[in-house]
Structure formats: structure tokens, C-alpha cells
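Undergrad: Coordinates for the following, if possible.
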Amino acid sequence: MTRSTTTPDENPADRLPKAWNPGDVEADLYQGWVDSGYFVADPDSAKPGYSIVLPPPNVTGSLHMGHALDHTLMDVLSRRKRMQGYEVLWLPGMDHAGIATQSLVEKQLVAEGTSKDELGRDAFIEKVWEWKRESGGTIGEQMRRIGDGVDWSRERFTMDEGLSRAVQTMFKLLHDRGLIYRAERLVNWSPVLKTAISDIEVKYEDVEGELVSLRYGSLNDDEPHVVVATTRVETMLGDTAVAVHPDDERYRDLVGTTLPHPFLDREIPVIADDYVDPEFGTGAVKITPAHDPNDFEMGVRHSLPMPSIMDTSGRIADTGTQFDGMDRFEARVAVREALAEQGRVVAEKRPYVHSVGHSERSGEPIEPRLSLQWWVNVSTLAASAGDAVRDGRTVVHPKSQEPRWFAWVDDMHDWCISRQLWWGHRIPIWYGPDGETVCLGPDETPPEGWVQDPDVLDTWFSSGLWPFSTMGWPDRTPDLEKFYPTSVLVTGYDILFFWVARMMMFGTTVGDELPGPVPFRDVFLHGLVRDEFGRKMSKSKGNGIDPLDWVDRFGADALRFTLARGAHPGGDLSVGEDNAQSSRNFATKLFNATKFALMNGAVVQDLPARETLTDADRWILDRLATVRAEVDDALDRYEFGKACEALYHFAWDEVCDWYLELAKVQFSSERAAEPTRIVLGVVLDSILRLLHPVIPFVTETLWKALTGGESIVVAPWPKETGVGADPVALQRVSDMQKLITEVRRFRSDQGVKPKQKVPARLLGVEEADLTAQIPATRALAFLTEPEEDFAETASIEVRLSLGTVVVSVDTSGTVDVAAERKRAEKDLAAAEKELAATTAKLGNEAFIGKAPEAVVDKIRARQQIAREDVERITARLREMGPA
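TA: Predicted coordinates for the structure are as follows:
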């Protein structure tokens, strides 16, 4: 038990500022933690290891709300485990973000009047490193602002020498096993960036296009022809077939024949394939294998030619037509007009809204393009990633996400890992003068005169090694021995497939060379952070929230508590300023409660014998034990929201609203005062420690003032006391709370001011076993002892566990009946107006049909409250008698 320490003349309350202003203390507190080495992990420690690797944010980025949620939850887990006696490693770092970083530096060069091509590859890469050294630390500073308890001494960057060595080692390992190959396949191509991009870098948007129906074959309806429709008419320059369903009687005679291409000197075969939907459009589709994923698969099945009709910048090229040199969108118009001149556009162009993939970085529509790239054969790797979850080596939380995991890894396509960039890990393949190739490991030297492949690896390749490359692999380091496999991966479900799957594939592939067969034992998947109306945050909607703005306005604790309180496994969370303000108010409530306790001599020391404590003392200690168990259970299951809700309501509703008020009464008792000071100190000490992982700054400030201890960061986590609960104390306190609450409501209905003392007689208290609670009941209900001239004006019966207590009051002279009637009539009018408005909304079928369910539920709740208010106020007016 931590004990409070004070000097003889010291008032412990003076250790606290006059008011809680987080901006005054957060930066100094954080730096103090770092300087004290609290976050530095020791691989030689005898403590059990616990580790988390931070999902590396892009070096070009800044923290958004999704990051803030990620970081908060990881910090909660890390801080709690540290307090529980684990040797904790939370390893930070950043991703080199190949495309994003190269694009950013390229734009800077253009602004300076030059370009990467003018600089050359080596000079350009040095420029990027220069930018990283000068501007790449933004996100690290923001992490400090929100209180991330990471081990900065182990900060990693995916282009660091050690991580680059790991990347080269993994590439060679997979290449030598025949799992990396080079082939011409269809990729997502960015004409602006002139590189292949990954699926996660493609964002789909609904766009208004045009559907053009064009005619292959004869213009005479009685002669062989077929009509196909397309939104990308320019790609018909690359058509190598027209496909129909094999059972479609309309085209049975055409299958196996050919039709002349309108612009090219070649014949287009008509083929049959089950992929074609005979019910859609004309039941015939054009096939452009080099520019459409589905067409590519069909081209492979039917051994069709696959001519590319565009260059790397998206211009028509090498078709031998008048369209060569045109931009793809310019060609779209020109091809349609040329087809129309031939009489091959069989219907006017029609508006057509369809989903089109756009490059996340450069914004333009991506172009499916046949391209020679490096690929990973993922079949065995994906199977091992799936098996690790199936056999329980890695557990996905929530379990409901498992089907999505298996659907992905069980049907994964080969992975394009090459990018046509300069910034990144260069592919370790070297070409000899006579066409020879060799894959070199990190310690191997290329033959003289050989040339390295110009492409770099997909960023996801290096980040896929993150859990073990950051700890020193391919060497067997002390960090790997102590902290691998990592304990848990915390990330959003939206990148389950792109990042988590790759880490699992790589981790299980080299599991025999590591201290464990998987990269992490648990995967916790949280949802997206949405705005207060449940909408996805986006720049276009203007509804994004800068987490650092909330830190400035409400404090880091408020940001963290808001996010953790809304975090449930797999579920999205909606947040708004009201949530942040509520969290800020909670921190202030804790501050005021602790200051009150210190001003009244609260201390943290061993509890007195239980039999010397009051019912209220025993009740709050039992409730503390229950809540501690609930919090432990919730956090063990990654139920952050449940843990926060339990602590919030216990601290606010039970400790602040009830026990502090009861303590005020007990402080006036010579026998109960000293035990109360100890109980209050012990309860606050435990609350602060339980809350510390979520709201570290205010809890550190208050705990040090309360206990005089070094730091709550290294304080022990509260444990089970081993003392059984006291059901009698619980019953008495619960009955007392009910009695006080009913009297307060009764007073309000009678028009008595909240703190105005009223004489009252309490009957049946002894039978209800509440004799010892009379002083507290009178104090908290503002009831005084009746005098000889007591005359009852009203009474209330409160049914309790062991009997009924009758409270008779004399309100004569305390209530202005006329004023009270006027107030009640005004309240009644407002309640009736609210009832009418909500009833009208709920009766509007158009509104009910369109409004989100959550909105309708809120209106139903408002209607119910208004209905109850009307009934209550009407009854009150009736009691007052005629005006």
C-alpha cells in the first residue's frame, strides 16, 4: 500500500494548482516520464515481457483521429501492463511511404524550378533524406502531445539500415524458394505517378460517365453483327474478342466467327464464356485483356492477344491509328465520334453513374494496365496465415471478424511488389551483360558491370516485416528473445487485409528462425472514428476533427477518454465536441474531488479493521472491488468502452455524488472521521490508478499530490483485496440512497428549493434497519429535526427492502404557492409542446422511412420523457388545488 507522506507544516492540497488546466502541465509531465526512463524496455529484466509495435504512420503524415484512437488504445494496454509488473516494450517508428514521400519532394522540386529527372536518382534520394531529417518528425511531436508512452530509444524507420537488411533478406529467401517471380500482369496504374499502386491506394468514387453502345460487324441488321456497351469506348482499340454466354441462343451462330475491327487491320473473334451475363444489356461484352481485370482473366482462359494501347502517362500509343498521342480522355471523345461517323454508335450516349477507382495520392482515375512487374506467389504464405488463426496461435478480437479474415487469405491473389519509383527499398535483382540475373542478399556484392533492377518494393513489403525487423531480425537479438512474438496488434479493421495479412504471411514464413511462430498473439480490430452524426470523416465533407485541436482546447486526457470510452471490438465510434467537453468535465470532477479529499485530510494507508468502518465505508470499498474486477475483465477482453463506462460511473455517480457527500457527514463524527479519511484516500488512490492508462496526465498530477509517491506510471495496478463483500452494508446504503433520492424528488415536486432545509419526521426507520443512516439521510435530503409545533403539510411513503419509511414534512412558509403554480404551468406548456412535436415527427411516415434508426430512437426517448413530464406536472398542479 502506497502511503501518503507530508511534512509537518505542509497542506497536501497545496500540491495541486488552484484549478485543472491541462495545458499548463502536460508537456512537462510527459518529458519527466521520458527523462526518468519509464518507457525504456529492458530485455534483461526478470519480469515477463509484453510488447506492442506501433503501426508505423507515414513519415509525411500527421495524426488524424484514427491514429489518435490507435495510439490511445495501445497506450492503455502498455501502461496497464507496466503497472501489473510486466517489462513493457511499445516500439515506435515511421514508414517511408514511398509514393507519398516521393510525390511530396517532387512537388517541392518543381516549385524550385527543377525535377527529379534533372537531379538524377542518387541526388534525388539524398533530397528525400534531407527532407526526412528536416520535416519528418511532425508525427513524433504529436505523439508526445497525446501522451504516447513509447520507447523512443528504439524508434525505427523502414528505410533504416537494419530494416533494409531485413527487407533484402526476406526478398532473397522468398526468391530462392521460388515464391517471387517476374511476369506481365494487370496492375493498378497511376498515369500521373507513372507507377503501379496497391489496392489500398485506390479509392473508389461514383462518377457520371456515358454508356456508349457500339456495333461490331455488319451495319446491316440482316448480316452478322453484335452490339456491345462500354463506359470506356477508347479501350476498344485494344479489343481482342467479343464474348457471349455459351447458352445464349441469340449468338450461337456467331461463336467461333470473327468480326473486323473498325479501326485496325485485324479480326475480332466471338468467344463463349460463362462469365458473361446474358441478362445484362445486349448479353455481349467487348474484351480488352490489357486494360480490364475481368477481361484479362478471360484473355488468359482463351489465350487471347493482349496488346497495350496506352503508354505510362495514359496516352494512346502504338495502335497505328489517328488516335495515337491523344490523352485517354481526349481519345474517349474522338473514338466515339469516329465510330458515330461510321454509323457504329447504335444509340445516343446515355449518362451512366458508375464506380471508378482513383489514385489516393494523385487523384486521377487509375488505369488497369498490363505491365511487367515482380510478384509474390502468395498461395502457401496465405495458407500459413490462415492456419495460424484457425489453430489459435493468433486470436482475432472480435471473433466476428474471423470470417472476413479467412475470406481474404483463403482467396488471395498474387501480390505485385514492384513500384516504378526511386524512393524505397530497391529490388535486389541484378542483371548481367548477357541477360543473366542474380538475387543478392544484404552481405553479397554484385558482379562488376552488372546493373540493378530500377524498381523499388511496395511499401507494404517492408512494413510486413515490422514486428521482427524492428527488433533486429535477421539477427537473433535480446529484444527478439524477450519481446517476440509481440503480445497484441492494435489496428483498424479497414487494413486487416493489406497490412495484417502481410505481417502474418511473413511472420509465419520465417517462424522457425524466430522465438515464436507468429508475429503477434492477439489481433485487436477496432472500427472507424466517425463524426457525431455517424458519418465517415473526410476532407470533402469538412467534418474531420484534428485531434491536436482537441488537445489544445480540452486536454490530452479528454481526447483519450473520449476515444477509449467509445471503443468496442470491431465497432465504429461517433464523436463530437460534446463528448470531448464531457471528458474534460470528468477530469475536472476528479481534480475537485481529490482536492476536497486533501483539504479534509484524506490519507493513503492501510485500512482500519473492517468492523470499525461505517456502512458507507464498507459499501464504497466493496463497490471499488467490484469495479476493479469489471475493469480487469473488460480490458483483458479489449472492451475499452466497457472499462471506461464502469470507471466513469463509479467515480462520478458513486464516489463523487454519494460517498463524498456521506464523508462530509462522517467527518463531523469523532469516531468515524479518521477511518473515513483513510477510506476516501484509499478509494481515490485506486480510482486514479485504474484510470491512469486512459487519462495519464490528470491522474499523475492527482496521485502524486494524494500519495506523495514518485509517479503513478510505475505504481502497482490495484489487486483483489481478498475481503468478501458485505451484503448488509450494500442493502442499507442502497435503501438510504433510494430514500434520499425519493425525498429530493418529492421536495422538488413540492416546490421546495434544492438546499432549503425543511423540518421532517421520519417514521419506520428502525424497522427498515436505517437507524444509523438517519444523520446522513437528513443531511443529504436537507431535512431538520421536527420541533414541538411541527405540522405536517405533505408526506411520502418510500418502500425499502425491509419496510416502508414515511417522511412527513412541514413546508409552510417555504413555498410560494402562486409562484410555484406559475412555474409549473410554464413547465407543463413546454412539456406539452415537446410531446406534440415528437408525436408529430413519429407520425410522419416519410420521416420514419428516411431517418437513421438512431435518430428515430432518440425522438422516441424524448417523447417518453415529455409524456412522463406532462403526467408528473399535471399531478403536481392538481395537488396544489384550485388557483
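
Undergrad: contacts and neighbour counts: CA atoms only from here.
TA: OK.

Undergrad: Wait, a strand at Ala875?
TA: No. Using DSSP: H, G, I helix; E, B strand; the rest coil, the assignment for Ala875 is helix, not a strand.

Undergrad: Okay, it and Ala556: tell me how far apart.
TA: 47 Å (C-alpha to C-alpha, to the nearest Å).

Undergrad: These two: who's more crowded?
TA: The neighbour count for Ala875 versus Ala556, taken as other C-alpha atoms under 10 Å, is higher for Ala556 (29 against 12).

Undergrad: Quick check: chain neighbours aside, which residue is closest to the more buried one?
TA: Spatial nearest neighbour of Ala556, chain neighbours left out: Ile146 (5.1 Å); criterion: C-alpha to C-alpha, 6 or more residues apart in numbering.

Undergrad: give the contact list for the one you found.
TA: 68, 548, 551, 556-557, 560 (C-alpha atoms under 8 Å, 6 or more residues apart in numbering).

Undergrad: In strands only, show me those residues.
TA: Judged by DSSP state E, strands contain none of these.

Undergrad: Following up with a second sequence; could you model it the same way so I can compare the two?
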Amino acid sequence: MEEWPKHYEPKEIEQKWQNTWLSKDFWDKVYKFDENSEKPVFYIDTPPPFTSGELHMGHAYWVTIADTIGRFKRLQGYNVLLPQGWDTQGLPTELKVQYKLKIPKENRDLFLQKCVEWTNDMIDKMKKAMIKLGYRPDWEQFEYKTFEHNYRVIIQKSLIDMYNKGIVKIKEGPVYWCPKCETALALSEVGYLEKEGYLVYIGFPLKEGGEIVIATTRPELIGATQAIAVHPNDERYKALVGKVAIIPLFNKEIKIIADEDVEKDFGTGAVMISTYGDPQDIRWKLKYNLPAVELIDNRGRIKGTGIIDGLKVEDARKKIIEILKEKGYVRKIEKIKHNVLSHTERSDCLSPIEFLNKKQIYIDVLPFKEKMLKEYEKMQFKPSRMSYYLQDWIRSLDWDWNISRQRIYGTPLPFWYCDNNHLIPAKEEDLPIDPTKAKPPYEKCPYCGLPLKPVTDVADVWIDSSITVLYLSGFYTDKKRFSKAFPASLRLQGTDIIRTWLFYTFFRTLVLANDVPFKQVLINGQVLGPDGTRMSKSKGNVISPLDRIDEFGADSIRMTLLDAAIGDDFPFKWETVRSKKLLLQKLWNACRLSYPFISNNIEKPENLNILDKWVLAEHKKFIEKCINAYNSYDFFIILQEIYSYFWEIIADEYLELIKYRLFQNDKSAIYTLSRILKDIIIILHPIAPHITEEIYNRLYHIKPSILLENLPNTDDIEIDPEAEKIGNNVKKLNSMIRSAKINSRLSMNTYINAKIYGNRNFIEDIKKAEDDIKKTLKIDNIEYIENSEEKVEIEKSDHGSSNHQS
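TA: Down below sits the predicted model:
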């Protein structure tokens, strides 16, 4: 018989099983998605993380969720498609290569080569960390990188398909622009951040005499002012509507107009319409066909004023205020806190954005709003409240999707264009293609005969990742797989990318495949620092999932991450991980104790001991609750059940009650113990895969892996109310006797005599299990006394009359 170590040491065991799971033999038998299988397909669309090289706690959380669901669905009999991709292209990598490796962007080929090398190094680090957490997707068939040839073909083909549907266009106009990143942005990448600023009150002279005072937070844009707007119902300005004002310093005449979108109560109630200070300026410019003057360049410097040129926006703001003061135009300045539109999608940027006039590639989104608002209801959200955020985002859309990015490391947009803004796609047989290096499909524009120029911009990164469902299900490449795997069974992601990855995948799949991309959407919350706030390096509360993994083990970390309701934010604490390791040690101890008695082949006896009937009834409830919880992704309920059933009933009560019967080779006890321990480790396996695989291999080893077993079936267990009642009363008595021994300062192994008080039913129940109780609790003699109150009195056997009442 193999020696069973007393202490569960996760480091060696977890490494052993991770290596085993990665072996070709195990992949082929356990983890491989089999296209020819007749089993139903369960396809999980997992997030392709950006390749930063660091596996943070948020990654660890969804990795754990994905792996847990994948393992459970295999046990449930599904042919599981569990992929893992990498979102490889993007600005952060460019910045690392540009500033850390000192490679200039101008050397395009070398720059791209170094970006790819950096990306692959980062993937290697993250993949090793994922594996260390017990994550086992189908690396062999469904690992993908968004810069790779096959994936890029599908990206470009999907764009050409959308072009052929008439919704990809080249347009010129104002775009969200990040001066720090030097690229255009999509609406989903910007948001408002509260910042301190100044509200400057400036007097604009009126042509006919007098002045109108406006209040602005963007005085540096005064030279781009095209009109002054007031509310039509504002009595202060009714007489001025239609009059002409003079822009201070620039002496340009502008009209005063009335518009209902003006906030009467902000500042003076009179605002300058500049091109462009904010989205409202753009709406007014289009509404009134105002001219445009662009005062800010790609790098966020002022141009074309002759006064503050070359200064960055912040410096230009200070300088223009000084000049306006000197010239006598400033009426007052207030320090305020206000919302500033910023590049919020990238947490390492957060810079204010500007609006610049650019020629860009757009995908029409607005015409599909109503269809999306109807179709999204086909997807089931967990938690259900998360569907609101998608619905709200769709309703709020007022811009089409600008997919052009003025970067290098990205998927080339497969188009050429002419000066008449005709967009010409590449030929599909030439994909993937880089228009800057390839010949256009025609010598001249087929619509107007003008020369064709390559689109030099690359695609928004969400163009890359929003086709994960179509790529993996085989929409373009494998009709057989597509028929089985689409729509995906489950989309797994965090709250932070609802308006990006979720929305764009939904939109593009709806347009290209005319269906929703997935049946269910599982939205997890955020893992917070131990202080209950969002993890931040500046706050010093960042925890890496690998910091103490050798000490506590991946299984304990996984259990900690899953011990909260899906969608809720929760703090991560190592004390909680420690408590989970104690639970696993308890499981290890119970299995070690049971090891000599476990049998794989024992049949269910015709007559079960009354206490075995009781524990099997509890077992049936446990199994049913856990399977229901897995099906609804309520993993925390499974962990609660493990504590209340395994720890409190099996480990603390049942094992003690049957020890003596095990040594007597009692078939009822051996059958029951063998069955319930096997079921427990199968149920716990998806959450804690390493220790359960190890225990299964030691105790049962019927198949190469626990994942080749089936989920426990308890249909044959009949609930015996009498057995339940007796078992619960025995459990109650056990607790009373143990408390009495503790209060009498007697060890648990000390033999005692006991007086048991209680009503007739209670006493009769105890009598039916008297033999088990005496042997378990070391009782020589029991005296029963009918009484309205249930209590016990004990004395040390063969010793005096030292009494204790409980």
C-alpha cells in the first residue's frame, strides 16, 4: 500500500499534475475538443488578455472561472471547447519597444519585429502563470494570437464583408484624439474623469457696444470660436440673439445664437462654440453649419494662433489667461472640479482627449441600434442586472465606430482610397495584406479614375478581438464545427469591458452571422485589495496571485477567488486563502484515514446501517445543491456546502461514528464511505483540481483522470425521514457529550458514564444508534431519563462522582 503523507504539500503535487495535464496523452484523452464527437458542444468564449507579461488578480479570477466551468462541463458529459487567445497588438507594446528598447518607429520593419518578439516573451510569462493556477484550456488546437496569419486573414475578411454590406466608409470630420498616444479613439475608449480646473469669465465686446460675458474651461480655444450660444428662454440675453460679438485678441466677428441645449445655470449662461472643445461643440457646428478652425496638432500643441503656438494645451491655457488679463478681458476666475473627457480605456494613459479633424475609416453602428436593442434579449446574463449596462450603452450611442488608429503595431486595414473618398477593398485571395507594401487591386479608382492611395492606419484593437466567436467557431473556415459550436454557449468577461469587447462582439456577429454570438453571458466583478478598494500600485494594495502560491497552493487561491457571488466585487486576503488550505488539509486527512478501507467494487448492501442511511440522505442533498449551483455558476454555494456537509457532518461526525465499523470490515460503512468520498472529490474537482486529482489517483484510480468520471448520480438514494431524524439527534448528542468532556477537562479518549435526558422520541432515536454512540464517544454505560429538556450528565468511568451538566 502506497504511503500517504500526513501533511498536504501543494507545491510538488500541483507541479506534478500540471505537467501530467499538459502531456499529449492526457490532452488526447481528457482536454481535446473532438470535432467528430457526438457529445453536445459547450464552447466558452474566454477573454484574450492584452500581453502585458503580468498575470494580475483580475486575470487569475476569470482564468479560474473558465477552468472551473470547463472541468465541470466535461464531467457533465460535454465536448468542451475551451480556447485561449492573446490580444497581441496595441499601444502599450509600442511604447515599451519605443522607449524601453529605444527602437524608433521610423524603422518600421525593425520596430514591428521587436514588437512581435516582446509580445511572445510576455505571452510566455503569462502562460506559465496561468498553468501554475491549474488552467487547462485546449492549448494544442485553440491557442491563438491576434497578429498571426490565420487570425489576421479572418479579421480582414470580416472587414471586407462589412464593406460589401455597405457599412464600412471613409469619412472626414472631428474624431476623438489622444495627444499622448497620438491616435484616434472610439467612443468606447473615452470617458469622463473628475479633475480640478478653472472657469474663466471673459468679456466679448459687442459690435454695437457693450459686452457679453461667457464662462469657459477652455480659454485656449478662444481663437477657434465660431459663435456664442445662449438659451432662447434666458431673459438676460433675448435682446442679444442675432447680434455680433468680437473675439478678444483675434478681432473676429461672430454671431450670438439661441439654442435649447445651452445650460442656463452654468457660468453666465452664455457659452462659446469652439471647434472643438467638447462633443456639444461638434453637434452645434453641424447643426448651424459653422466653419471650423483647428488649433491643436496631433501631439496636443497649439497652432495657428500667432499668440500661443507651440505650447501644450495646459501651458497654453495658463498663457492665454495671462494675456487676456493683461488686455482687460478677464472678469473673474473660479477654481472648480469638473468632468474632463479622457482616454479612460487605457489605465496607463488617462489623458484628456481633443477633437481633431481627420479622414478616418468608420463602420456604421447607429443604423443597427434598434436591432441590437431587440436582439440582445436573446442572451441570458448572469447576474441578470448586467444586461442593463449593455442596453444602456447601445441606447447612448451617438457616433459610428471609428476603426482607424494612427499606430504601427496593429492589423492593417485592407483598403485603398482616392481623393474623392472612394474606399476600395483588397481581393480576398490576397489576404492577409498590408496595403502600404502591396499593389492596389486596380490601377486607378474604378469609380472616378483618380489614383489610389493605401490606407496607412491600422485597426482598432477591438476589431481584432471582437471576432473571437466567429474565428473559433469556424464561421469562415469550418462549417461542421460552426454548426455545432455557434452561438457560443458562454461568454466570460469582466464588467470593465462590457462596452468594448462585449458590445463589439455582439454588434459584429449580429451583422456578419445574423445572430447573437452567445447564449449566456457571465460577467464577473473585480478583485479588490485587502483594504476593499481597487488594487493600485500607488496605494500599495496590489497582490499577485503568484506571491504565495508555493505556500498555499493554487487550489486554495482558486477557492478564495470563487467564494463570492458572480458579479460582486470582493477583497482578496491571504488569511482567507489560509483558511481554504485548512479545509483542503481536512479533506486530505479524511481521505488518508479512509485509505485502508476504500473499495472500488463493493456493492450496495441490502441492509444499510441507520447512520449510513442518514449520511446518504445528507449526501443526496449536498450533490443536488452543488450540481444546481454549478449550472447557475454560483460557485460560492458549492464552497458553503463543502464546509457544512463535508467538514461539519462527514469529517467531524460521520467518520468518527463509523471508525470502529470500518475496522470490523462492515460492508455498509465501507460502501457508504467509498461512495461519498468519491462523489465529494468529483464535485470539488472543478474548483480544486490538483488535490482532487491526487486523491482520486490514490483512492480509486479507476480511470486515468477524475475528469473521465461522470457527475455523481443520487437517483438510487431514497430519503428515509426516520433515518434523517435519528442521524440529526445523534449529531446533536455527539456535540453535547463533547462539550461536556471539554467542560469537565476530560480528553475525548477518556471513558465515561452518561445520563441522557430528553423526550421519549429523542431517547428512542438515540437507543437505535446506541452501539455506534458508545464506541465513538467512549461511553461505558448510558442511563436514559425522560425529560422535557435535552441534556447530558457525565462522569469519568470507574472514577468517583465528578459530574458535569450540559
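
Undergrad: Once they're superposed, what TM-score comes out?
TA: Once superposed, chain against chain, the TM-score is 0.90 (TM-score structural alignment, normalised by the length of the second structure); 779 aligned residues with a C-alpha RMSD of 2.9 Å.

Undergrad: that older thread, tell me which of the contacts of Ile146 of the first structure persist in the second structure.
TA: Using both residues aligned by TM-score structural alignment, their matches' C-alpha atoms under 8 Å, the second structure keeps these contacts from those: 68, 556-557, 560.

Undergrad: would you list those residues in JSON lines and tack on distance to Thr771 of the first structure?
TA: Converted to JSON lines, these look like this (distance: C-alpha to C-alpha, whole Å):
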{"residue": "Ala68", "distance to Thr771 of the first structure": "52"}
{"residue": "Ala556", "distance to Thr771 of the first structure": "46"}
{"residue": "Asp557", "distance to Thr771 of the first structure": "42"}
{"residue": "Arg560", "distance to Thr771 of the first structure": "44"}
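
Undergrad: List just the nearest of the residues you listed to Gly527 of the first structure.
TA: Here the nearest of these to Gly527 of the first structure, counting by C-alpha to C-alpha, is Ala68; it sits at 12.6 Å.

Undergrad: Now the counterpart of the closest one in the second structure: closest residue in space, sequence neighbours ignored.
TA: For Ala68 of the first structure, the aligned position in the second structure is Ala60, judged by TM-score structural alignment. Once flanking residues are discounted, Ala60 of the second structure sits nearest to Pro545: 6.6 Å by C-alpha to C-alpha, 6+ apart.

Undergrad: and if you look at Gln805 of the second structure?
TA: Closest residue to Gln805 of the second structure apart from its sequence neighbours, by C-alpha to C-alpha, 6+ apart: Glu793 at 4.7 Å.

Undergrad: And for that neighbour, the neighbour number?
TA: 20.

Undergrad: likewise the one 3 residues further on?
TA: For Lys796 of the second structure, the count of nearby residues is 19 (other C-alpha under 10 Å).

Undergrad: my read: it touches Asn749, true?
TA: No. Look at Lys796 of the second structure against Asn749 with C-alpha atoms under 8 Å: they stay out of range, at 11.0 Å.

Undergrad: Which of the three states applies to Ser538 of the second structure?
TA: Criterion first, three-state DSSP; result for Ser538 of the second structure: helix.

Undergrad: Which parts of the stretch 451-600 of the second structure are strands?
TA: Applying DSSP state E, counting those that start in this stretch to the stretch 451-600 of the second structure gives strands spanning 453-454, 458-459, 488-494, 518-524, 527-528, 570-571.

Undergrad: Please name every helix or strand in contact with the second one.
TA: Right, the one you point to is strand 458-459 of the second structure. Secondary-structure packing of strand 458-459 of the second structure (3 or more C-alpha pairs under 8 Å, 6 or more residues apart in numbering; DSSP states H and E): strand 404-405.

Undergrad: counterpart of the strand it packs on in the first structure, which residues?
TA: Going by TM-score structural alignment, strand 404-405 of the second structure sits over residues 418-419 in the first structure.

Undergrad: Give me the contacts around the matching stretch.
TA: Residues outside stretch 418-419 of the first structure that contact it (C-alpha under 8 Å, 6+ apart): 195-197, 373-375, 427, 455-458.
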